[in-house]
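1. Sharing a model prediction with you, sequence too.
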Amino acid sequence: MIRHIETAPGLAPSIGPYSQAVVANGFVFTTGQVPFGADGVTPEAFEDQVRTCLANLRSVLDEAGSGIDRVVKVNAYLTAPEQREPFNRVYAEFFSEAKPARTTVCVSIWDISLEVECVAVLGDLPEAKGGAA
């Protein structure tokens, strides 16, 4: 069964023909979240933009029946190399316990400073076996 999440509470309306997330086979695949609040306004400071992106991501995951603690893969798109350190500081606030696999690249994207998407699982994650490598 496939379920489409068109929007989530607190998000600005989508600007194109896509779902905010798709739930399929026990996974949630999100659309890239951008730093627009529910009012469509982008915060001034970059770190606040990161917080808005990740809060949007959390809202979509919650609406899909998952959560930020169940994220297994993140793709982050920044627009300038110097954004990496402030991005990492804020990212650690959201992913302090669970540290998903992540790809971060620097690209030119429209008129926004960053975009973040992820894949998460539904339900609880199984206990890790064997500890850290």
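-> Nice, I can see it. These figures come from a predicted structure and were not determined experimentally.

2. only C-alpha atoms for contact and neighbour calcs from this point on.
-> Fine.

3. Would you state the helices of this structure in chain order?
-> For the chain, the helices defined by DSSP state H cover 46-64, 84-94.

4. Presented hereafter is structure B, for comparison with structure A:
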Amino acid sequence: MKKIISTSKAPEPIGPYNQAVQCGNLLYTSGQIPVNPETGTKVEGGIKEQTIQVLENLKAVLAEAGTSLDRAVKTTVFLQDMNEFAEFNGVYAEYFDEETAPARSTVQVAALPIGARVEIELIAELA
């Protein structure tokens, strides 16, 4: 049975989807983009600032479900420009311990919503 997860501490969906869905002992998040949930606008700055906001948004969704980034088992990262990978990866490494980091796929895409430079979705275990 699935359970819908929603929090005001992450951006509201802009279409027919939910921030996350719990199914069994797993949580599946929708992709998060660098939108400040308090203002509803994209954060200013480059890949570093946008990656921080995306990961903070994911942390908020996970917290609402009673889990955290350290329980993530898989992330999928969408970058608008693979030339920004090193800078993105530096920020990402601050949020995930190298020894217990989740599996990850990273792909470059032609465009992301609202001109975002990064989007991340993940799957996490529940406590």
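-> Structure received. The shown structure was predicted, so the numbers you read here are calculated from the model rather than taken from an experiment.

5. sorry, back to before: deepest in the core, which of the helices of the first structure is it.
-> helix 46-64 (a mean of 22; mean count of other Cα atoms under 10 Å).

6. who's in contact with A111 of the second structure?
-> Q80 (Cα atoms under 8 Å, 6 or more residues apart in numbering).

7. Identify the residue of the first structure aligned to it.
-> Residue pairing (TM-score structural alignment): A111 of the second structure is matched to I109 of the first structure.

8. N25 of the second structure too?
-> That one, N25 of the second structure, aligns with G26 by TM-score structural alignment.

9. for E125 of the second structure, same thing?
-> Per TM-score structural alignment, E125 of the second structure is aligned with V121.

10. which residues sit in contact with its match?
-> Contacts of V121 of the first structure (Cα under 8 Å, 6+ apart): 26-28, 66, 70-72.

11. Output the helices of the first structure in CSV; the columns should cover distance to L78 of the first structure.
-> Below are those laid out as CSV (distance: least, Cα to Cα, whole Å):
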stretch, distance to L78 of the first structure
helix 46-64, 10
helix 84-94, 8
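
12. For T104 of the first structure, which of those helices is the nearest?
-> Ranking the helices of the first structure by distance to T104 of the first structure, with Cα to Cα as the measure, places helix 84-94 first at 8.5 Å.

13. Superpose on the second structure and give me the mean offset of that closest one.
-> Helix 84-94 of the first structure, aligned to the second structure and superposed, deviates on average by 0.4 Å (mean Cα distance after the TM-score superposition for the first structure).

14. which secondary structure elements does that helix contact?
-> Secondary-structure packing of helix 84-94 of the first structure (3 or more Cα pairs under 8 Å, 6 or more residues apart in numbering; DSSP states H and E): helix 46-64.

15. and the nearest residue to V109 of the second structure once chain neighbours are set aside, what does it touch?
-> Nearest residue to V109 of the second structure, sequence neighbours excluded (Cα to Cα, 6 or more residues apart in numbering): Q80, at 5.3 Å. Residues in contact with Q80 of the second structure (Cα under 8 Å, 6+ apart) are 108-112, 116-118.

16. Could you find the closest non-adjacent residue to the match of E125 of the second structure?
-> Going by Cα to Cα, 6+ apart, V121 of the first structure has F27 as its nearest residue, at 4.4 Å.

17. quick one: the one you found from E85 of the first structure, how far?
-> 29 Å (Cα to Cα, to the nearest Å).

18. before we move on, what about P100 of the first structure?
-> Separation of P100 of the first structure from E85 of the first structure (Cα to Cα): 18 Å.

19. With D48 of the first structure instead?
-> 14 Å.

20. what do you get for V71 of the first structure?
-> Applying Cα to Cα to V71 of the first structure and E85 of the first structure gives a distance of 21 Å.

21. Neighbours of the residue nearest to E64 of the second structure when sequence neighbours are not counted, how many?
-> Using Cα to Cα, 6+ apart and skipping the chain neighbours, the partner closest in space to E64 of the second structure is T7 (6.4 Å). T7 of the second structure: 17 surrounding residues under other Cα atoms under 10 Å.
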